[in-house]
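Student: could you work out the structure for the sequence below:
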Amino acid sequence: MATTAPTGVQGGSRSETTSDPASTPGSGSPAPMTHAQIMKALSGLMLGMFVAILSSTIVSNALPQIISDLGGTQSSYTWVVTAALLSMTAATPLWGKLSDLFSKKLLVQISLVIYVLGSVVAGLSQNTGMLIACRVVQGIGVGGLSALAQIVMAAMISPRERGRYSGYLGAVFAVATVGGPLLGGVITDTSWLGWRWCFYVGVPFAVIALIVLQRTLHLPVVRRDVKVDWLGAFLISGAVSLLLIWVTQAGDSYDWISWTTAAMTGGAVVLGLLFLLVESKASDPIIPLRLFRNKTISLASAASLFVGIAMFSGTVFFSQFFQLARGESPTMSGILTIPMIGGLFVSSTVSGQVITKTGKWKAWLVSGGVLLTAGLGLLGTLRYDTPYWHIAIYMALTGLGLGMMMQNLVLATQNQVAPEDLGSASSVVTFFRSLGGAMGVSALGAVMANRVTHYVKDGLAELGPKAAAMGHGGTAGGGIPDLDKLPAPFRTVIESAYGHGVGDVFLYAAPFALLGLVLVLFIKEVALKSKPAAHAPAASAAPAPATAPAAASAAAAE
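Tutor: Sure thing, here's the model as predicted:
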């Protein structure tokens, strides 16, 4: 355990110096950590990530039941997901900037506490509005955990070795992603528990994660007396929020071409331009615009935007497909998605190990883009009666592609920046991935609602005039239907509509994956560095005076 030494002020920058067991005597930087030390330090972080992802995915298979119980609609269904993604997207750059200024461990713990509080209150929700508000709080916490996990790893591990540990993080992601829907399905199907326990079950794990983090995570840190760009955070949040609200409501509450559309899109553009103006003048911008002068960072950020669309569309709409198009239970719905998670698990782990051994990463990004595009294109052929073995292959391809691209886009970016920009650069890529996910879920959710309504009307028209008069098949004007309460002919119409509608969603997502692949092709492969960011000298750090050799050799630890 590191012991805190007195703090001192040099050159206007305040730094906290402490002794660290990993430090090399007489050296200005700590010695590289061993594999055992790194795994110990990452244990609490990975547990925290597991809790956050588990608590996110555990809701996916319970959502049809949750929305039905709370009297929500397809729009509510989409917004329960989008609200968390929106707040996650807006918060990610802020967490990244804070990590450049303050204790990373403390920030991880704070983000975990925020997420748990949001989860507990979400379990008490009485209507969809309250649930959506709680999901906003959850998203703020997840934004911190998502950004900080990559930043903490980069502070301890060299880019060359980081692929190996990114693989471990990807494996945790995969296990939590497949475990969440399964556990959520079991809880929802258990009469004496109910869906509210989906939000409570992660609390004990979160408490354990907080304790483990406190005991195991110790990182070098330099704290600087600077201002956080709150105005920039507000402007980017407002621009993203307006854009997503417009995408979600257009075609339903108002026409795609209307004064409301013009006002909302125009407002988003104005806020976006103001954000760029503020960032260009801020002393410590939330997203340093100079980072985008680097071609790799610009291309990786844009590719992450399109990967986010593909990633979240898969996890969100599969539960509706299996439950509403094939009549499966929430538990079985989780089991049936294992091929996609299995593919993600294998590719993220294997690619990380091979990248560590070879130092080559671009081939994995390109291969991932090809597989992701192919998987989504094939999923675009889904219908309610598509043989499951076909679906399993398509899902596996999609999972393999995602596993190769998600972590490695962050790795390529981190390899290009100076230590003082590590947090901001990492969060930029995560930000664009979250933004893509939020926009994708909103837009594709609107597409699905529109297509399902269209297919239901067509199906009912084929059953005769009386059936056609039912409009949306008796599902409360676009609400989530209860298949067990529908007579056989109507049930078939609803199942067919949802099967075809989800297929259309994946068909719309495939071109975005293709765009991500094209962008990746233009990224130039740069040899991975052999030193972690914590061992590199920070450009912003003031040189230590000759009269203070002890302070120069001690690292600030969290």
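Student: use CA for all of it now, contacts and neighbours both
Tutor: Noted.
Student: in stretch 265-276, what's buried?
Tutor: 265, 267, 268, 269, 271, 272, 274, 275, 276 (16 or more other C-alpha atoms under 10 Å).
Student: secondary structure element holding the first one?
Tutor: In this structure, residue 265 is located in helix 259-281 according to DSSP states H and E.
Student: hang on, the earlier thing: of the buried residues of stretch 265-276, closest to residue 412?
Tutor: Distances from residue 412 to these, taken as C-alpha to C-alpha, are shortest for residue 276 (24.6 Å).
Student: what's the closest one in contact with, if anything?
Tutor: Not one residue lies near residue 276 by C-alpha atoms under 8 Å, 6 or more residues apart in numbering.
Student: now do whichever helix or strand residue 408 is part of: distance to the chain's middle.
Tutor: Assessed by DSSP H and E, residue 408 sits inside helix 388-414. The chain centre lies 14 Å from the centre of helix 388-414; the measure is C-alpha atoms, centre = their mean, to the nearest Å.
Student: now for the helix or strand just after that helix, which elements pack on it?
Tutor: Sequence order places helix 422-463 as the next helix or strand after helix 388-414, per DSSP H and E. Where contact means 3 or more C-alpha pairs under 8 Å, 6 or more residues apart in numbering; DSSP states H and E, helix 422-463 is packed against helix 74-101, helix 128-156, helix 230-249, helix 295-320, helix 388-414, helix 465-468, helix 488-521.
Student: buried set for the helix holding residue 408?
Tutor: So helix 388-414, judged by 16+ other C-alpha under 10 Å, has buried residues 391-414.
Student: could I get the contacting residues of the residue nearest to residue 44 when sequence neighbours are not counted?
Tutor: Distance criterion C-alpha to C-alpha, 6 or more residues apart in numbering; nearest residue to residue 44, sequence neighbours excluded, is residue 213 at 4.4 Å. The neighbours of residue 213, taking C-alpha under 8 Å, 6+ apart as the test, are 41, 43, 44, 45, 105, 109.
Student: could you also give me the structure for this next sequence, so I can compare it with the first?
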Amino acid sequence: RVFRSASAIGFVVGFAMFGAMTFLPLYFQEVRGASPTNSGLRLLPMMVGLFGASIVVGQLVAKGRKYRPFPIAGTAVMTLGLGLLATLGVTTSSWLTAFYMFVLGTGIGLVMQILITAVQNAVRPEDIGSATAGANFFRSIGGSFGTAVFGALYVNELPHQMAKGLGAIHYHGPSIAVSHLTPQTLHALPLAVIGVIVHSISASVARIYVWAVPVGLVALLLSFTLPEIALRSSHHPVADEIPLSNADPVT
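Tutor: Model prediction:
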């Protein structure tokens, strides 16, 4: 039961996490004008929150011997972070964006590694490897689905936003292909059109996080199904393990 619950939570968290992370560099490059390298560096607040929360949770679980509260808290904080990112716009400050990413990373850090701990604690020692691989597999599959689904939603949303914005400024120039939009082609357009496209990209990315919030809520509901099993304090060897001190010498 622990493996089923943890795998389901991991799938949904991976769905939201990878889907969310995919579009932040796009936002930084197309909306904020950052370089590819700089857009990657701007993800550091999320990574700090993720790794910091993972370290703190590891220490708390080692002392308290209970892990169930952390997936619940983590999915709640993750959903809050997704909701904050849904407010992103062209004028959102860099510090505020960094704070939103930190909140999201903290939520992910509270839940990710604890799911692995719960799975490893629930299975026999000889099954730890396969159980860990299985849990990571479902998380990765969730990430793949999340990236694909959110990508499809973004590609569908952007043309609608652009058509609405270009219609508002009565643009009658050549059609603009969404698939050909790059920072280079964007800056070759008239300033009024650039403003419309930048706002359209920003609104489309924000819409992704609006859609991601219900996914986070699903993860929160699933986290309540994770059973609490007392953590093992030591490793008990299985019957076919022979201590080295008792093994026959090699001749």
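Student: after superposition, what is the TM-score?
Tutor: Overlay of the two chains. TM-score (TM-score structural alignment, normalised by the length of the second structure): 0.90; 245 aligned residues with a C-alpha RMSD of 2.0 Å.
Student: circling back: which part of the second structure lines up with the helix holding residue 265 of the first structure?
Tutor: Across the second structure, nothing matches helix 259-281 of the first structure (TM-score structural alignment).
Student: repeat that for stretch 515-529 of the first structure.
Tutor: Against the second structure, stretch 515-529 of the first structure falls on residues 218-232 (TM-score structural alignment).
Student: and the spatially closest residue to residue 171 of the second structure that is not a sequence neighbour, how many neighbours?
Tutor: Using C-alpha to C-alpha, 6+ apart and skipping residues adjacent in sequence, the residue nearest residue 171 of the second structure is residue 193, 7.8 Å away. Residues lying near residue 193 of the second structure (other C-alpha atoms under 10 Å) number 20.
Student: just give me the match in the first structure for residue 193 of the second structure.
Tutor: Using TM-score structural alignment, residue 193 of the second structure sits opposite residue 490 in the first structure.
Student: same question for residue 85 of the second structure.
Tutor: By TM-score structural alignment, residue 85 of the second structure lines up with residue 379 in the first structure.
Student: who's in contact with its match?
Tutor: Residue 379 of the first structure touches 391, 394, 395, 503, 506, 507, counting by C-alpha under 8 Å, 6+ apart.
Student: also residue 119 of the first structure?
Tutor: Residue 119 of the first structure makes contacts with 55, 134, 135, 138, 199, 200, as judged by C-alpha under 8 Å, 6+ apart.
Student: adding distance to residue 528 of the first structure, write the residues you listed out as CSV.
Tutor: Compiled in CSV, the contacts of residue 119 of the first structure are given as follows (distance: C-alpha to C-alpha, whole Å):
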residue, distance to residue 528 of the first structure
55, 34
134, 40
135, 38
138, 34
199, 40
200, 42
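Student: of those residues, closest to residue 232 of the first structure?
Tutor: residue 138 (21.6 Å).
Student: can you report how many residues lie near that closest one?
Tutor: 31.
Student: show me what it aligns to in the second structure.
Tutor: In the second structure, residue 138 of the first structure lands on no residue (TM-score structural alignment).
Student: go on, residue 442 of the first structure?
Tutor: By TM-score structural alignment, residue 442 of the first structure lines up with residue 148.
Student: wait, what's in contact with the closest residue to that match other than its chain neighbours?
Tutor: Of all residues beyond its chain neighbours, the one nearest residue 148 of the second structure is residue 19 (7.9 Å), with distances taken as C-alpha to C-alpha, 6+ apart. By C-alpha under 8 Å, 6+ apart, residue 19 of the second structure lies in contact with 143, 146, 147, 148, 150, 151.
Student: same check for those residues, but in the first structure.
Tutor: Mapped onto the first structure and checked by both residues aligned by TM-score structural alignment, their matches' C-alpha atoms under 8 Å, the contacts of residue 19 of the second structure keep the contacts 143, 146, 147, 150.
Student: how much space separates the closest residue in space to the third one that isn't next to it in sequence from residue 66 of the second structure?
Tutor: The reference is to residue 147 of the second structure. Leaving aside its sequence neighbours, residue 147 of the second structure sits nearest to residue 19 (C-alpha to C-alpha, 6+ apart; 4.4 Å). Going from residue 19 of the second structure to residue 66 of the second structure by C-alpha to C-alpha, to the nearest Å gives 30 Å.
Student: then residue 144 of the second structure?
Tutor: For residue 144 of the second structure relative to residue 66 of the second structure (C-alpha to C-alpha), the value is 31 Å.
Student: now swap in residue 141 of the second structure and tell me
Tutor: 28 Å.
Student: swap in residue 74 of the second structure?
Tutor: Relative to residue 66 of the second structure, and taking C-alpha to C-alpha, residue 74 of the second structure is found at 14 Å.
Student: quick one, which of those two is more surrounded?
Tutor: Higher neighbour count among residue 74 of the second structure and residue 66: residue 74, with 26 against 15, using other C-alpha under 10 Å.
Student: now the more buried one: which helix or strand?
Tutor: Per DSSP H and E: helix 69-85 holds residue 74 of the second structure.
Student: can you report how many residues neighbour the match of residue 442 of the first structure?
Tutor: There are 15 residues near residue 148 of the second structure, going by other C-alpha under 10 Å.
Student: next one: residue 386 of the first structure
Tutor: Neighbour tally, residue 386 of the first structure, other C-alpha under 10 Å: 12.
Student: alignment lookup: residue 116 of the second structure to the first structure.
Tutor: So, by TM-score structural alignment, residue 116 of the second structure is matched to residue 410.
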